[in-house]
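Asks: Need coordinates for the below:
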Amino acid sequence: MKIRELAQHWEENAKGRLTKTEYAIHLDVESAARLAAIAEMYPKRQTEELLGELIGAALEELEASFPYIKGQQVVATDEEGDPLYEDVGPTPRFLTLSRRYLHDYLHDMSASSDEQKH
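Replies: The predicted model follows:
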């Protein structure tokens, strides 16, 4: 989700899956003031929900901003037959680590859900 899409998302009051992991953060005064303004503008959303969604959108934009760095290995060819080279920049590592942590979180959530059923 893009930052510019968050306001509409907040208006619709959607909710996503949450981990049990909690994070405590200190904001600079300007960021705290902006967050308070957003919380007042969208009172249906808890401040923690707003923070989570802002962080999620920022992470998506950060991932999109990582530079492509052309490697040596050809991994595919395009429709014109030209070689496409592996990305040796930060994106592949970020995606691999993100998938690993997602798997771990989903596994923990599943195990927790199974424990509650018994």
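Asks: Could you use CA atoms for every contact and neighbour count after this?
Replies: Fine.
Asks: This structure: helices as residue ranges?
Replies: Here the chain has its helices, by DSSP state H, at 6-12, 29-41, 47-65, 90-117.
Asks: Out of these, the one nearest E22 is which?
Replies: Across these, E22 has its closest neighbour in helix 47-65 (10.1 Å, Cα to Cα).
Asks: For the closest one, buried residues please.
Replies: Of the residues in helix 47-65, T47, E49, L50, E53, L54, A57 count as buried by neighbour count, 16 or more other Cα atoms under 10 Å.
Asks: And for stretch 78-95?
Replies: Buried residues in stretch 78-95 (16+ other Cα under 10 Å): Y85, E86, D87, T91.
Asks: Test my guess that the first one contacts D78.
Replies: Think Y85. No: between Y85 and D78 there is no contact under Cα atoms under 8 Å: 10.4 Å.
Asks: which neighbours do those two share?
Replies: Here Y85 and D78 have no joint contacts, going by Cα atoms under 8 Å, 6 or more residues apart in numbering.
Asks: on that earlier part again, okay, the buried residues of helix 47-65 in a markdown table with distance to R34 next?
Replies: A markdown table is the format used below for these (distance: Cα to Cα, whole Å):
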| residue | distance to R34 |
| --- | --- |
| T47 | 11 |
| E49 | 15 |
| L50 | 11 |
| E53 | 14 |
| L54 | 12 |
| A57 | 16 |
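Asks: before we go on, could you also do this sequence so I can check it against the first one:
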Amino acid sequence: MGKESLSKLLNTWETNASKANDLTETSISLFKSDLIRITALSQIYKLPEHEVIASLLHEALNELEATMPYIEGDKVIRVEDGEEIYEDIGPMPKYLAAQKNILNKAG
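Replies: Alright, predicted model coming up:
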């Protein structure tokens, strides 16, 4: 193992350790076919199933957020470089408000 390999390994451990600190346990129901795929991924990558599930869910949510549509409303909320920016009346503002509400309730 060279220096680069050890450095990469340490970075991977560091990343995984910081992610593990943020993990919260919850119970979910899965389709049997999805559980089989998750189990197969955990076996070939030698990771616990809960880490595979957490990683997949995290990436899916990031992608979902990135693809949420912006729906232009009638109200101008600001002007940038001479261009009027209209309020978003799509799902994103409601989604962000729900997240904020949940965070506030959690303390």
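Asks: that older thread, export the helices of the first structure to CSV and tack on distance to T19 of the first structure?
Replies: Rendered in CSV, the data for the helices of the first structure read as follows (distance: least, Cα to Cα, whole Å):
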stretch, distance to T19 of the first structure
helix 6-12, 20
helix 29-41, 22
helix 47-65, 11
helix 90-117, 7
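Asks: Tell me which of these lies nearest to Q72 of the first structure.
Replies: Per Cα to Cα, nearest to Q72 of the first structure of those: helix 90-117, 14.7 Å.
Asks: which residue numbers in the second structure go with the strand ranked longest in the first structure?
Replies: When the first structure is parsed with DSSP state E, its longest strand is strand 70-77. Here strand 70-77 of the first structure aligns to the second structure at residues 72-79, judged by TM-score structural alignment.
Asks: average offset between that stretch and the first structure?
Replies: Here stretch 72-79 of the second structure, set against the first structure after superposition, deviates by a mean of 0.8 Å using mean Cα distance after the TM-score superposition for the first structure.
Asks: Which strand or helix spans E4 of the second structure?
Replies: E4 of the second structure belongs to helix 3-22 when assigned by DSSP states H and E.
Asks: got the contact list for that helix?
Replies: By Cα under 8 Å, 6+ apart, the list of residues contacting helix 3-22 of the second structure is empty.
Asks: Likewise for stretch 86-97 of the first structure?
Replies: Looking at what lies outside stretch 86-97 of the first structure - Cα under 8 Å, 6+ apart - the contacts are E63, F66, P67, Y68, I69, K70, G71, Q72, Q73, V74, V75.
Asks: please redo it, this time with the cut-off set to 6 Å
Replies: For stretch 86-97 of the first structure, contacts defined as Cα atoms under 6 Å, 6 or more residues apart in numbering pick out Y68, I69, K70, G71, Q73, V75.
Asks: Please report which of those has the highest neighbour count.
Replies: Sorting these by how many neighbours each has (other Cα atoms under 10 Å) puts Y68 first, at 15 neighbours.
Asks: Centroid-wise, who is the farthest residue in the second structure?
Replies: Residue farthest from the centre of the second structure, counting by Cα atoms, centre = their mean, is G82 at 34.1 Å.
Asks: do you know how far G52 of the first structure is from P83 of the first structure?
Replies: Counting by Cα to Cα, to the nearest Å, the gap from G52 of the first structure to P83 of the first structure is 39 Å.
Asks: Ok, W10 of the first structure next?
Replies: 43 Å.
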